[in-house]
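What follows is a protein structure lacking sequence information:
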């Protein structure tokens, strides 16, 4: 499948999807959001893809926000529809994807770009990365999940401060806050993420998918995360991956999971 604003490449079970609009600091326009949806959906359906890494092209930006020129003249109805569609086809879509998605933050991750990184299952940043939600400086609020995911990741007080001041934080502060899991040099960023992805790919994809759903269940209204975990745990016992995993353990060999 061909794309205009992104690059998607699968090697050894790892699909790297790169937002490729360097002249716009990889800002997200509507077309790019739709292309990301298609590329991530295609990767998740691949029988060989085990992990997705999401990053930006160049050395300056992961995704430096949304393309403001596209919605500067929107009315209430158009703005609401823009946010709702973004949630549906990209941000919530990534968060609930059964295939793990790692954000490799290689520079500015601002506004919709930070929201994109937060929708991923976890984040790794390069030392030059800067993160923030500057929307209130434009007279709007974060509209792609920022007001919800940022407090979940770093706590309500810190999230309130970042959102209300529109300040940026650097990679080390993001690490201290728990917004990112690791910080590396820019040169080592993708290599480090690929090592993590390889480690993940060696485990049961069926169990990982169930674990993603169980963790997310705790953050959904009206869902008891513990009960969801109990049911998901029980369902693992009927999978071929469980049979292979336990058999391999008892036979003291490395498991070869069928992914079923």
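Done, it's in. All values reported here derive from a predicted model rather than from experimental measurement.

going forward, measure contacts and count neighbours with C-alpha atoms only.
Fine.

which residue ranges form the helices in this structure?
Along the chain, counting by DSSP state H, helices occupy 30-45, 76-86, 92-95, 112-119, 146-154, 156-165, 171-177, 189-201, 205-217, 225-236, 240-250.

and the angle for the fifth one with helix 156-165?
Angle, helix 146-154 to helix 156-165, by axes from the mean of the first three to the mean of the last three Cα atoms, to 10 degrees: 140 degrees.

residues of helix 146-154 that come out buried?
Buried residues in helix 146-154, counted by 16 or more other Cα atoms under 10 Å: 146-150, 154.

Report the contact partners of the residue nearest the centre of the chain.
In the chain, the C-alpha nearest the mean C-alpha coordinate belongs to residue 120, at 1.4 Å (Cα atoms, centre = their mean). Going by Cα atoms under 8 Å, 6 or more residues apart in numbering, residue 120 touches 94-95, 100-103.

Just put the buried residues of helix 146-154 in TSV and tack on distance to residue 84.
Formatted as TSV, the buried residues of helix 146-154 follow (distance: Cα to Cα, whole Å):
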residue	distance to residue 84
146	13
147	14
148	14
149	16
150	18
154	24
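
For residue 147, see how far away the closest residue to residue 217 other than its chain neighbours is.
In space, residue 217 comes closest to residue 225 once its chain neighbours are excluded; the distance is 5.0 Å by Cα to Cα, 6 or more residues apart in numbering. For residue 225, the distance to residue 147 (Cα to Cα, to the nearest Å) stands at 21 Å.

Second structure follows, compare the two:
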């Protein structure tokens, strides 16, 4: 890890913390950051020492305050714009499909592409100071990294449309009420809370966590098939045996 990295990485006790490191631009997501997120997450997926990944932003102001608007101005034509959006969609879809849990620690602004990044994560924990929104319409564009569909699935069509059609930001309390985030905690205690949650997940068998994630969206048949595979595994047998022996004492 060097200070030149656009995404800082720290790993301990099965938890990988990835920090978007562009505080001078409120951690706006440019191509370099997206490429480094992709590389580090794919590496974590292959690394047995990593059980859970946390994504956050450097500094106390922003998780990620959108995509880099300056890069929009370099898009030469409609085809270039489409390819730019597809690239972001592919990376965020990869995040959503990882077998290992990914937690967003939202420590400030999560706007536009930054909110889309948070939505691609499995769990969203926010500082009480965090701010959320989709301001794209105010720029004459729309969320292009998969956020429209993910937001609608998470908080419903009407709530998503209100955020996107007005471009108005909301605070952490309203985001929690809508279900946009799962937890809101004191700003200074955010990483402590997130790391405690990640540690609890890291204690569980990786195969069970991966199977739970795989079942989402696949229906009860997949659930039954994966249950059947797991329940006869050595890991499950050992843990169930320990539970029963403890209960008999």
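Yep, it's here. What you see is a predicted model; the values in this text were computed from it and never measured.

TM-score of the superposed pair?
The TM-score (TM-score structural alignment, normalised by the length of structure 2) is 0.94; 245 aligned residues with a Cα RMSD of 1.4 Å.

what's the closest of the buried residues of helix 146-154 of structure 1 to residue 52 of structure 1?
Using Cα to Cα, residue 149 comes nearest to residue 52 of structure 1 of the buried residues of helix 146-154 of structure 1, at 20.0 Å.

I figured the closest one hits residue 118, correct?
Yes: using Cα atoms under 8 Å, residue 149 of structure 1 is in contact with residue 118, at 6.6 Å.

Residue 174 of structure 1 matches what in structure 2?
Aligned by TM-score structural alignment, residue 174 of structure 1 pairs with residue 175 of structure 2.

distance of residue 198 of structure 2 from residue 104 of structure 2?
11 Å.

Looking at these two, which one has more neighbours?
Set residue 198 of structure 2 next to residue 104 and count neighbours by other Cα atoms under 10 Å: residue 104 wins out with 26 against 22.

circling back: overlap in contacts of residue 198 and residue 104 of structure 2?
Common contacts of residue 198 of structure 2 and residue 104 (Cα under 8 Å, 6+ apart): residue 54.

Let's see the distance spanning stretch 7-23 of structure 2 from one end to the other.
From its first residue to its last, stretch 7-23 of structure 2 covers 11 Å (Cα to Cα).

Show me the contact partners of that stretch.
By Cα under 8 Å, 6+ apart, stretch 7-23 of structure 2 touches 1-2, 5-6, 27-28, 33, 36-37, 44, 49-59, 62-64, 195, 198-199, 202.

how about a cut-off of 7 Å?
Applying Cα atoms under 7 Å, 6 or more residues apart in numbering, the external contacts of stretch 7-23 of structure 2 come out as 1, 6, 27-28, 33, 36-37, 49-59, 198, 202.

Just tell me what residue 246 of structure 1 corresponds to in structure 2.
Going residue by residue (TM-score structural alignment), residue 246 of structure 1 aligns to residue 240.

swap in residue 45 of structure 1?
In structure 2, residue 45 of structure 1 lands on residue 46 (TM-score structural alignment).

before we move on, back to that, report the two of the contacts of residue 120 of structure 1 separated the most.
Among those, 95 and 103 lie farthest apart (Cα to Cα), at 11.6 Å.

Residue 169 of structure 1: neighbour count?
With other Cα under 10 Å as criterion, residue 169 of structure 1 counts 16.

Disregarding residues adjacent in the polypeptide, which is nearest to residue 207 of structure 1?
Nearest residue to residue 207 of structure 1, sequence neighbours excluded (Cα to Cα, 6+ apart): residue 236, at 6.9 Å.

Show me what that neighbour lines up with in structure 2.
Counting by TM-score structural alignment, the partner of residue 236 of structure 1 is residue 230.

From residue 240 of structure 2, how far out is that match?
On the measure of Cα to Cα, residue 230 of structure 2 and residue 240 of structure 2 end up 12 Å apart.

Sweet, I'm off.
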